[in-house]
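Chemist: This is a predicted model, with the sequence first.
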Amino acid sequence: MTSGDDELNAVLATAREQLTDRMGITLTSWSPERVVGTMPVAGNRQPYGLLHGGANAVLAETLGSVASALHAGNDRIAVGLELSCTHHRAATEGVVTGVATPIHRGRATATYEITITDEQERRTCTARLTCVLRDQPPA
């Protein structure tokens, strides 16, 4: 755990019972340099029994947004600007793991690459998320 734990806990507190919980996403490690999380395939499939592409997007945006928020710090927020996902391979069971690493971390924007792999460590999706960093709005 890092000194960003308080920041992450604040972000997660507002996310309780939201999409991340419904999707079964669990963060396993986090810092501005690397955020890792998992998501079950079960419950997140499309009608053909494959992990839904939108589920990959939710996992990718969650991990990249948390990393961007940690980079932004306490007095700023990260808001998604652009998300791009390439689906390489189908996942049909088990758990997928996403890892967000920085491509660019500036004052106004942060861009992360998110790789998603299956339990055999085969890449199933590559995503790129850019967030705009803004001052925290008044409470």
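Modeler: In hand now; what should we look at? Just so it is clear, the model here is predicted, and its values are computed rather than measured. Residues are numbered from 1 along each chain as shown.
Chemist: Please make it C-alpha for all contacts and neighbour counts, starting now.
Modeler: OK.
Chemist: what sits against L50?
Modeler: By CA atoms under 8 Å, 6 or more residues apart in numbering, the contact set of L50 is 41, 90-92.
Chemist: Comparison target below:
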Amino acid sequence: MNTPPIWHGEVPPDVLTAMRRGTLIETLGIEVTAVLPDSLQGRMPVDSRTTQPAGMLHGGASVAFAETLASIAGFLAVDRARFHVVGMEINANHLRPVAEGWVTGVARPIYRGGRAQVWEVRIADDQDRLVCISRCTLAVLEVPTTYLSAEQRA
């Protein structure tokens, strides 16, 4: 049985890089590392930008990371000339503290409908131990995407 691809068309990696400039994505050091046939992968540093006063990864940074991966995945999964995705709801279970290194995230679709998408994002530490699991619901709006590069936003 052939599973249809989840991505709509091609988006060159430099476009994804340009979109992050001048945003929270860049501030937190979030990077997309792979667009695979069934998932989107990324990473985020655990450093002064993403930790709380006790020196551990801030739960809010994990949520921002999860929503970033889900939103980029949703963006890649729609016809961007006709649709735009925005976050509607997100939840997260923080399972393990992380004090240094990188966390990696993998976003996979749970549901991709005409009006909504649901993505699961699993975040792990450098030892591949689960740190956070999140579920993000995106609304699919019938307007061309408004994700733009820093130059286009200016």
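Modeler: Thanks, I have the structure now. Everything quoted here is computed from the prediction, not taken from an experiment.
Chemist: Quick one: the contacts of L50 of structure 1 as JSON lines, columns for distance to L19 of structure 1 and secondary structure too.
Modeler: Formatted as JSON lines, the contacts of L50 of structure 1 follow (distance: CA to CA, whole Å; DSSP: H, G, I helix; E, B strand; the rest coil):
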{"residue": "V41", "distance to L19 of structure 1": "15", "secondary structure": "coil"}
{"residue": "A90", "distance to L19 of structure 1": "22", "secondary structure": "coil"}
{"residue": "A91", "distance to L19 of structure 1": "20", "secondary structure": "coil"}
{"residue": "T92", "distance to L19 of structure 1": "21", "secondary structure": "coil"}
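Chemist: so which pair among those is furthest apart in space?
Modeler: Pairwise distances across these peak at 10.3 Å for V41 and A90 (criterion: CA to CA).
Chemist: Neighbour count: the two, which is higher?
Modeler: Using other CA atoms under 10 Å as the criterion, V41 of structure 1 and A90 rank with V41 on top: 23 against 16.
Chemist: Quick check: the gap between that one and T20 of structure 1.
Modeler: From V41 of structure 1 across to T20 of structure 1, the span is 14 Å (CA to CA, to the nearest Å).
Chemist: Now do the helices in structure 1.
Modeler: Taking DSSP state H to define them, one finds helices in structure 1 at 5-15, 19-23, 53-72.
Chemist: which parts of the first one are buried?
Modeler: This points to helix 5-15 of structure 1. 7-8 (16 or more other CA atoms under 10 Å).
Chemist: Can you find the partner of A54 of structure 2 in structure 1?
Modeler: Counting by TM-score structural alignment, A54 of structure 2 lines up with Y48 in structure 1.
Chemist: where along structure 1 do the strands fall?
Modeler: 26-31, 34-40, 76-87, 95-105, 109-117, 123-135 (DSSP state E).
Chemist: Using JSON lines, please lay out these together with distance to A67 of structure 1 and mean neighbour count.
Modeler: Putting the strands of structure 1 into JSON lines (distance: least, CA to CA, whole Å; neighbours: other CA atoms under 10 Å) gives the following:
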{"stretch": "strand 26-31", "distance to A67 of structure 1": "6", "mean neighbour count": "16"}
{"stretch": "strand 34-40", "distance to A67 of structure 1": "6", "mean neighbour count": "22"}
{"stretch": "strand 76-87", "distance to A67 of structure 1": "9", "mean neighbour count": "17"}
{"stretch": "strand 95-105", "distance to A67 of structure 1": "7", "mean neighbour count": "22"}
{"stretch": "strand 109-117", "distance to A67 of structure 1": "8", "mean neighbour count": "24"}
{"stretch": "strand 123-135", "distance to A67 of structure 1": "10", "mean neighbour count": "21"}
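Chemist: Would you mind giving the ones you listed as JSON lines with distance to A60 of structure 1 added?
Modeler: Listed next are those as JSON lines, based on distance: least, CA to CA, whole Å:
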{"stretch": "strand 26-31", "distance to A60 of structure 1": "12"}
{"stretch": "strand 34-40", "distance to A60 of structure 1": "9"}
{"stretch": "strand 76-87", "distance to A60 of structure 1": "8"}
{"stretch": "strand 95-105", "distance to A60 of structure 1": "7"}
{"stretch": "strand 109-117", "distance to A60 of structure 1": "6"}
{"stretch": "strand 123-135", "distance to A60 of structure 1": "6"}
